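Trainee: kindly generate the corresponding structure for this input.
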Amino acid sequence: MARSPILLFAIAGVVLLLVRNLSTRIYYARLARRHGCKPAKPLPQGERILGFSLFKEQMKAAKEARLLPLMVQRHRDHGNTFKGAIMGREFITTIEPENIKAILSTNFKDYKLGREDALGPLLGKGIFTSDGARWEHSRALLRPSFTRDQISDLDLLETHVLHLLALIPTDGTTVDLQPLFFRLTMDSATQFLFGESVCSLLDTEHKAGNAFATQFNFAQSEVVKRYRLGPMRRFYRNKQFDEACDFIRAFVGGFVDKALAYNATFKSIQDVEQNSSRGEKERYVFLQELAKQTNDKETLTDEILSILMAGRDTTACLLSNTFHALARHPEVWRKLKAEVALLEGRRPGYEELRQMKYLKYIMNESLRLYPVVAGNSRVAVRPTVLPVGGGPDGRSPILVHQNQPVSFFSYALHRRTDLFGPDAEEFKPERWETLRPGWTCTPFSGGPRVCLGQQFALTEAGYTIVRIVQMVGGRLESRDEHAWAEKMGLATCSFYGVKVGFVEE
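Mentor: Coordinates of the predicted model:
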């Protein structure tokens, strides 16, 4: 009896898939033996083929603001490195400093971000979505704009800090500082980047800027949804998100056009020299400097949006998490006030901020206990090896397959009592008097992708903290009985906000 061609093709296809699968298994088995690799401990799962139950568990935990405690508990139950399957894809999760160093630094070229399809509609092909040669170009383009001279100019920041201080009551009335911090950093970031602030702290006077801030907040929340959906994001559509991205990119595009036009008018060195000879000091504008290196509007828009996202969220979350902790630790607040009092009411300069040790300890401890980037991931672009985490004792190397995701949660790593002591979950700035963490604590990432704006964020946050102490002062009280819980966006802050009162002493 003759078999139909369709059936024969189907059988041949199945055989080819089986052969390919077998050859892949043999290839990886040989690689594992060559490098002495052993498998990571598997996460107990009812079904590992699709891993849909794990996906649902994590989505539910994220919605209930308890994904980070869930990850901490998983590592306590199943070790510092384990593997699992989610939505049909096997992953590895680790909180071993040696592995994080390998991912971010030693074997940097073996990994990619793998996030362009999630973040691309908003950020395009900028530094936070690109890999390889494109990323190298982005970093080379942006690096010259983060010089010490630019981040040490605190005069423009003072203007926005004064707007913030005007909204903080000094009579003990409860205020939620978190939304104010996000408005502050939006204002200061747009001033630094565009040369014009959206002035969201003065939102009644700047409707266009306030609309931009609103759309930016919405677009970011949607980007996080897309990222969490993983492979399922291809089925997720939101017209409002598309419209928000169009609005945001058009808004920023207007500033790009202005910068290109400005540079076309004042493009020669002679123009700059003539202005200088007349005593005219040009105010630094990030976008104008960037536009001197490329006149491609899309590239400029992509990079500026990436820096705006990081510049706003990183500092706002650091400030929010820090004041959440300060309000619950009056002894730390008193010691901070004593250090600030040494300024005798003067606005701190850049070098003075760098010399304020206890302020630095406070920010370091905030970044340790409540890391702004609480978790991260990479995708292997080729077969590679993690130094530890395999075998029964977790000390053998692990083979990472091509296209396999590897995630790492700083929030869980920073709570390891074997690394930070039995008080690892306590807010204790004094630990930084002797703590030199290396790869056990990298709040601004590490390796080639270490955050370009690290000093910018620390300077802005430190200056704002000092000015609040100087201008508001008093006793800082918590007005919220909730323990800290995560509000996870592209950066992590407090789910319940930062409700406090400043009481006169």
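Trainee: hey, let's count contacts and neighbours off CA atoms from now on
Mentor: Fine.
Trainee: got the contact list for Arg183?
Mentor: Each residue near Arg183 by C-alpha atoms under 8 Å, 6 or more residues apart in numbering is listed here: 200-201.
Trainee: so which strand or helix has it?
Mentor: Here Arg183 sits within helix 177-194, counting by DSSP states H and E.
Trainee: who touches Leu326 in this structure?
Mentor: Listed by C-alpha under 8 Å, 6+ apart, the contact set of Leu326 reads 332-333, 476.
Trainee: mind doing that once more with 10 Å?
Mentor: By C-alpha atoms under 10 Å, 6 or more residues apart in numbering, Leu326 lies in contact with 320, 332-334, 336, 362, 366, 427, 476-478, 500.
Trainee: which of the residues in the helix holding Arg183 are buried?
Mentor: 177-178, 180-194 (16 or more other C-alpha atoms under 10 Å).
Trainee: do stretch 345-359 as well
Mentor: Buried residues in stretch 345-359 (16+ other C-alpha under 10 Å): 347-348, 350, 353, 356, 358-359.
Trainee: quick one: list the elements packing against the strand or helix carrying Ser407.
Mentor: Under the criterion of DSSP H and E, Ser407 resides in strand 405-409. Applying 3 or more C-alpha pairs under 10 Å, 6 or more residues apart in numbering; DSSP states H and E, one finds that strand 405-409 contacts helix 67-78, strand 81-86, strand 89-94, helix 97-101, strand 111-112, strand 375-380.
Trainee: now the element after the shortest one, going C-ward?
Mentor: Toward the C-terminal end, the helix or strand that comes next after strand 111-112 (DSSP H and E) is helix 116-123.
Trainee: which elements pack onto that following helix?
Mentor: Packing partners of helix 116-123 (3+ C-alpha pairs under 10 Å, 6+ apart): helix 207-229, helix 239-265, helix 297-326.
Trainee: for Phe408, which of those helices is the nearest?
Mentor: Among the helices and strands packed on helix 116-123, helix 207-229 comes nearest to Phe408, with 14.9 Å by C-alpha to C-alpha.
Trainee: and the closest one, how far out from the chain middle?
Mentor: Centroid displacement of helix 207-229 relative to its chain, using C-alpha atoms, centre = their mean, to the nearest Å, is 15 Å.
Trainee: second chain to compare with the first, below:
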Amino acid sequence: MIQARRTNTLLEWHRKILNVPGQTVELRMLGRIMILTENIENVRAIMSTQSTCFGKGATYHKIWSSFTRDSILTTDGHAWHTNRSHLIAHTGKIRPTDYVVTKRHTQNLIRVLSDGKPHDTLNQLNRFAIDVVSDIFYGSSTNTLLTNDQSLRDAIQHHKNVNTWRLLFGKIGAWIPPDRKACNVIDTYLDSVFHSFSLEGPDSPEERDRKAQTLLGVLIAQGVPEKVLKDQLAAVLVGGRDSVAIIVTWALYELVRHPNIMRELRAEISTTHGKSDPPGPSELEGMELLNGIVQETMRVHSSVGLNTRTALKDCALPTGGGPTGKSPIGVLAGTALVMCLDSIQRRPDIYGPDANEFRPHRWDNKWKPDPWTFFPFNLGTRTCLGKNLAVMEVKFVLCRLVQAFSSIEMVEHIGGEVVVVKAEEREKMKTKLAFNTKPAEVVWLRFKK
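Mentor: Here you go, the predicted structure:
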């Protein structure tokens, strides 16, 4: 497992060892029991029908609370329900001002990418996404796209890398210290966001009203304690940043590898909407191929390739055990469970013999798979609250980038020179696990007007 993690082949390793009756295996590592499964009935039980038996658990909380604090991402029981109640009203729907904010920062992104130079695509999109999420939920943007100071972005990424390794070692990992410097950078930022929030100043009445209705503005008005409020800010900072940046990066990577699909998308955007004006909500929903590209990207390149839970008490999984893989499995309290969602979304018995291929047209005519075979934002009680906002951002920024640039090239640096490569002829990019699942190498793209 450790070797696969180092070589960015962990997802492939999971698929290999889960190729057994019942698609469920038990591992014993460093004195702990771990169950891996891609069995749909087991995943449904963990996420939904038996969700009270499974949670994040004490070890996960000890490791990740250094980053995501006591937020919805690390807590169980009453604390989780309280966190959810603070967030759901602000993340469960898209507000008209969210389009305005997304449009503003997409213009910044286009401006940055218009210099004719190669760009680390995930890096730029991470900066874009953190600018949008901070503006929408805090009322003030980090504006990382427009500054050379990337200390916050770097701290978040490094902290995630360290904690992913800590989690691999279970209870032992909880005793390994996190990156204290990264923790301090993130905490300092959250402190500044909280203490600098104000509805006074030169902003227009409309902007002051928008800030008052943000997550930060409403929670302050409700008198939520500072510590609890910062927990919520940390949750949306992580949840709102990662998925958008990863999905758009993978989508651009696949479009460059499939120039015929790119041409079709350009034609759809031009025919449906036009070549220059930003699309509205109904126009985004009306573009079948754009929607298919986003859905297929989330299927082939899930940003949540793995999802973990801990058994909170002695219980059982419904199936996956015994010689035929159809018997129940006893699960002791404290057992770690890993749901291999990426494996499910690539299973040939579910998605056909081309399950590993990027084929957006499989989503034509509003085709939908069984809900329990597609997990871009989880399912069950812990479904991502901000999924609608995230999908809107992904569609909007993809549409605008295709409108703004006549060509998007994959390049690499050879001998100090930038060389255009035929992306469709290159070996497929591996996937890296670091809290989320993302491209294992830099996706260098050059955008041309």
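Trainee: so what number do they get for TM-score?
Mentor: The TM-score (TM-score structural alignment, normalised by the length of structure 2) is 0.89; 427 aligned residues with a C-alpha RMSD of 2.3 Å.
Trainee: what range in structure 2 does the strand holding Ser407 of structure 1 sit on?
Mentor: The alignment of strand 405-409 of structure 1 onto structure 2 (TM-score structural alignment) covers residues 336-340.
Trainee: let's have the helices and strands packed on helix 116-123 of structure 1 in a markdown table, adding distance to Gly438 of structure 1.
Mentor: As requested, these are exported to a markdown table (distance: least, C-alpha to C-alpha, whole Å):
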| stretch | distance to Gly438 of structure 1 |
| --- | --- |
| helix 207-229 | 29 |
| helix 239-265 | 38 |
| helix 297-326 | 20 |
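Trainee: what's the most buried one of those?
Mentor: A comparison of these by mean neighbour count, using mean count of other C-alpha atoms under 10 Å, puts helix 297-326 on top with a mean of 23.
Trainee: how much does that helix stray from structure 2?
Mentor: Compared with structure 2 after the fit, helix 297-326 of structure 1 shows a mean deviation of 0.9 Å (mean C-alpha distance after the TM-score superposition for structure 1).
Trainee: before we move on, the earlier item: so the helix holding Arg183 of structure 1 aligns onto which residues of structure 2?
Mentor: Going by TM-score structural alignment, helix 177-194 of structure 1 lines up with residues 121-138 of structure 2.
Trainee: equivalent analysis for stretch 94-109 of structure 1, please.
Mentor: In the comparison with structure 2, stretch 94-109 of structure 1 aligns to the range 37-52 (TM-score structural alignment).
Trainee: ends of the matching stretch, what's the gap?
Mentor: Stretch 37-52 of structure 2 has an end-to-end distance of 19 Å (criterion: C-alpha to C-alpha, to the nearest Å).
Trainee: now swap in stretch 331-345 of structure 2 and tell me
Mentor: 25 Å.
Trainee: picking up where we left off before, of the buried residues of stretch 345-359 of structure 1, which is the nearest to Ile248 of structure 1?
Mentor: Tyr350 (32.5 Å).
Trainee: what lines up with Asp74 of structure 1 in structure 2?
Mentor: Asp isn't right for residue 74 of structure 1; it's Arg. Match for Arg74 of structure 1 (TM-score structural alignment): Ile17.
Trainee: how about its match, what does it touch?
Mentor: For Ile17 of structure 2, the contact set (C-alpha under 10 Å, 6+ apart) comprises 23-25, 36-37.
Trainee: and what of Val14 of structure 1?
Mentor: With C-alpha under 10 Å, 6+ apart, Val14 of structure 1 has these contacts: 8, 20.
Trainee: please report how far it lies from Arg25 of structure 1.
Mentor: Between Val14 of structure 1 and Arg25 of structure 1 the distance is 16 Å, computed by C-alpha to C-alpha.
Trainee: same deal with Asp313 of structure 1?
Mentor: With C-alpha to C-alpha as the criterion, Asp313 of structure 1 and Arg25 of structure 1 are 43 Å apart.
Trainee: is Glu409 of structure 2 in a helix, a strand, or coil?
Mentor: Classification of Glu409 of structure 2 into helix, strand or coil gives strand, according to DSSP: H, G, I helix; E, B strand; the rest coil.
Trainee: can you tell me what part of structure 1 stretch 69-80 of structure 2 aligns to?
Mentor: Counting by TM-score structural alignment, stretch 69-80 of structure 2 corresponds to residues 124-135.
Trainee: which residues does that stretch contact?
Mentor: Outside stretch 124-135 of structure 1, the residues that touch it by C-alpha under 10 Å, 6+ apart are 109, 111-120, 123, 136-142, 249, 298-307, 309-310, 449.
Trainee: quick check: closest non-adjacent residue to Thr308 of structure 2.
Mentor: Nearest in space to Thr308 of structure 2, with sequence neighbours left out and distances taken as C-alpha to C-alpha, 6 or more residues apart in numbering, is Val338 at 4.6 Å.
Trainee: with Lys428 of structure 1 instead?
Mentor: Distances taken as C-alpha to C-alpha, 6+ apart put Glu365 closest to Lys428 of structure 1, at 6.7 Å, once the chain neighbours are dropped.
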